[in-house]
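Colleague: model this:
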Amino acid sequence: MRLNNRIALITGAGRGIGRAIAEHYAREGARVAVADLDTAGAQDVVEAIRASGGTAMALTMDVTNEKAVADGVSAIVREWGGLDIALANAGVQHIDPIHKLAYEDWFRVIDVHLNGAFLVTRAALNQMYKNGGGTMLFMGSVHSMEASPLKAPYVSAKHGILGLCRAVAKEGAEYGVRSNIICPGFVRTPLVEKQIPEQARELGISEEAVIRDVMLRHTVDGEFTTLEDVSELAVHLAAFPSAALTGQSIVVSHGWHMQ
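Modeller: Have a look, this model is predicted:
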């Protein structure tokens, strides 16, 4: 197993991509802290992991709350003795053109994605530096590389997380910490499912047209990226054995963005 006895924290792991990665990490032998604002969702994932023979714990965590993040990492260390992998995955979305965008909606998206990633990173690094190293991972997006209409706060946050990832790679190297960012295309998670009717209303087109002409238009095969695609990459990055792979953005998007 590629992550045998590794200790991992994944935020936003109560559903969607975070859940898929948490379950995949557990299958690869990791002990997984499933962190989410939704306590019931986190506990459901933990029960599924345990039912399959894995080891997991649930953490109620608002990633925008400094104390909640610090307390969550402390709880992991108390329970399992350290932290080897942290994945800042928690996120939200808001659909609006910039000229209609309320500041509170802008701030909420930035706060969860970028400020939350910072708080998780800082807490994780303090533990990893003490223990001689680790792996810091971030959930970016193709929107870490390019923009789409109606998503200015999300695009801005994802660009910012790319910069944070690179800064961690530079600063963390001397402490044995690697840092990489996963940049998926559209995955049919609850977050994306919610966007389909929202974009249809805003653009005045059908939901089928949103999928075909907006979300999948620039892929090479008209296919969504899958949860399995993303979780496999997350395992590979966590298991990679050296700093040869650090500070990198890995795009998994059916060719939507090529770099």
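Colleague: make it CA atoms for all contacts and neighbour counts henceforth
Modeller: Fine.
Colleague: which parts of the stretch 1-150 of the chain are strands?
Modeller: For the stretch 1-150 of the chain, applying DSSP state E, counting those that start in this stretch gives strands covering 7-11, 31-36, 55-60, 85-88, 134-139.
Colleague: dump these to JSON lines, plus mean neighbour count and distance to Leu245.
Modeller: Below are those laid out as JSON lines (neighbours: other CA atoms under 10 Å; distance: least, CA to CA, whole Å):
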{"stretch": "strand 7-11", "mean neighbour count": "27", "distance to Leu245": "19"}
{"stretch": "strand 31-36", "mean neighbour count": "29", "distance to Leu245": "23"}
{"stretch": "strand 55-60", "mean neighbour count": "23", "distance to Leu245": "27"}
{"stretch": "strand 85-88", "mean neighbour count": "28", "distance to Leu245": "15"}
{"stretch": "strand 134-139", "mean neighbour count": "27", "distance to Leu245": "11"}
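Colleague: turn those into a markdown table, columns for distance to Ala244.
Modeller: Formatted as a markdown table, these follow (distance: least, CA to CA, whole Å):
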| stretch | distance to Ala244 |
| --- | --- |
| strand 7-11 | 21 |
| strand 31-36 | 25 |
| strand 55-60 | 30 |
| strand 85-88 | 17 |
| strand 134-139 | 13 |
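Colleague: before we go on, could you also do this sequence so I can check it against the first one:
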Amino acid sequence: MRLQDKVAVVTGAASGIGKEIARVYAREGAKVVIADLNAEAAMATARELDPSGDRSLGVAMDVTNESQVDAGMQQVIDRFGALDVLVSNAGIQIVAPVVEFEFAKWQKMLAIHLDGAFLTTRAALRQMYKQKSGSVIYMGSVHSKEASVLKAPYVTAKHGLIGLSKVVAKEGAAHGVRSNVICPGFVRTPLVDKQIPEQAKELGISEEDVIRKVMLKETVDGEFTTVEDVANTALFLASFESNALTGQSIVVSHGWFMN
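Modeller: The predicted structure is shown next:
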């Protein structure tokens, strides 16, 4: 198994992409920590992955709260004695034109995506540096590379994750820590399903046209990226055996945006 006895923390892992990453990591032998704002869902997912409770842990974590993040990461280390992989995945989406975007919602978006990535990274690096090893994986987006209407804070935050990852790659190299970004296309999760009617209303088009003419227009085959596609990429990055692959962003999008 490719992650045998590695300790992996996945934020936002009680549902969607994060849950599938946690599932794949557990299948590959990792001890998996489900960190999520929804404490009950985090515990339930941990039990689902390992009913014995020996190799999974649910942790309540608001990634924008410094004390919660630090306490949650300490809980992981106290329980498993190590922290080998961090997947910074927690995120939300709010859509509106820039001219109408509420500042409070802008701040909320950047806090979850960027402040959350920073706080969880800082806490993880403290342990990874002691171990002289680790892999940090950020959940970016094709919007880390491209812009779309109605998504100013999301696009801004996802671009910012690439910058953070590059700095972590440079600073972490001396400590055996790698850092990379996964940039998925549209994945049919509740986060995306919520956007379809919202964008249809804002753009004045049908929900079918949002899917065909907005979300999947630039793909090579008109297909959504799947949670399995993203999880397998996260497994590849977590299990890569050298520092040759660091500071990179991998686009997983059926050809939407080609490097």
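Colleague: follow-up on the earlier one: of the strands of the stretch 1-150 of the first structure, which is nearest Gln43 of the first structure?
Modeller: Comparison of these against Gln43 of the first structure by CA to CA identifies strand 55-60 as nearest, at 5.4 Å.
Colleague: how far apart are that closest one and its match in the second structure?
Modeller: Compared with the second structure after fitting, strand 55-60 of the first structure has a mean deviation of 0.6 Å; criterion: mean CA distance after the TM-score superposition for the first structure.
Colleague: and that strand, how far out from the chain's middle?
Modeller: For strand 55-60 of the first structure, the distance from its own C-alpha centre to the chain's C-alpha centre is 17 Å (CA atoms, centre = their mean, to the nearest Å).
Colleague: now the angle from that strand to strand 31-36?
Modeller: Orientation check (axes from the mean of the first three to the mean of the last three CA atoms, to 10 degrees): strand 55-60 of the first structure against strand 31-36 gives 20 degrees.
Colleague: distance of the closest residue to Asp50 of the second structure other than its chain neighbours from Lys145 of the second structure?
Modeller: Leaving aside its sequence neighbours, Asp50 of the second structure sits nearest to Ser56 (CA to CA, 6 or more residues apart in numbering; 5.9 Å). From Ser56 of the second structure across to Lys145 of the second structure, the span is 34 Å (CA to CA, to the nearest Å).
Colleague: could you look up the SS state of Val251 of the first structure?
Modeller: strand (DSSP: H, G, I helix; E, B strand; the rest coil).
Colleague: grab the nearest non-local neighbour of it.
Modeller: Distance criterion CA to CA, 6+ apart; nearest residue to Val251 of the first structure, sequence neighbours excluded, is Cys183 at 4.6 Å.
Colleague: Provide a list of residues in contact with the residue nearest to Asp50 of the second structure.
Modeller: Ser56 of the second structure makes contact with 31-34, 46-47, 49-50 under the criterion CA atoms under 8 Å, 6 or more residues apart in numbering.
Colleague: just the closest of those residues to Ala111 of the second structure, please.
Modeller: The shortest approach to Ala111 of the second structure among these belongs to Ile34, at 20.1 Å (CA to CA).
Colleague: and for the closest one, nearest residue in space, chain neighbours not counted?
Modeller: Excluding its sequence neighbours, the residue lying closest to Ile34 of the second structure (CA to CA, 6+ apart) is Gly58, at 4.7 Å.
Colleague: quick one, what contacts that neighbour?
Modeller: Applying CA under 8 Å, 6+ apart to Gly58 of the second structure gives the contacts 33-36, 39, 42-46.
Colleague: and of those, the nearest to Leu235 of the second structure?
Modeller: Nearest to Leu235 of the second structure, judged by CA to CA, of the contacts of Gly58 of the second structure is Val33 at 15.1 Å.
Colleague: I'd say that closest one and Gln74 touch.
Modeller: No - Val33 of the second structure is beyond contact range of Gln74, at 12.0 Å (criterion: CA atoms under 8 Å).
Colleague: good, we can wrap up now.
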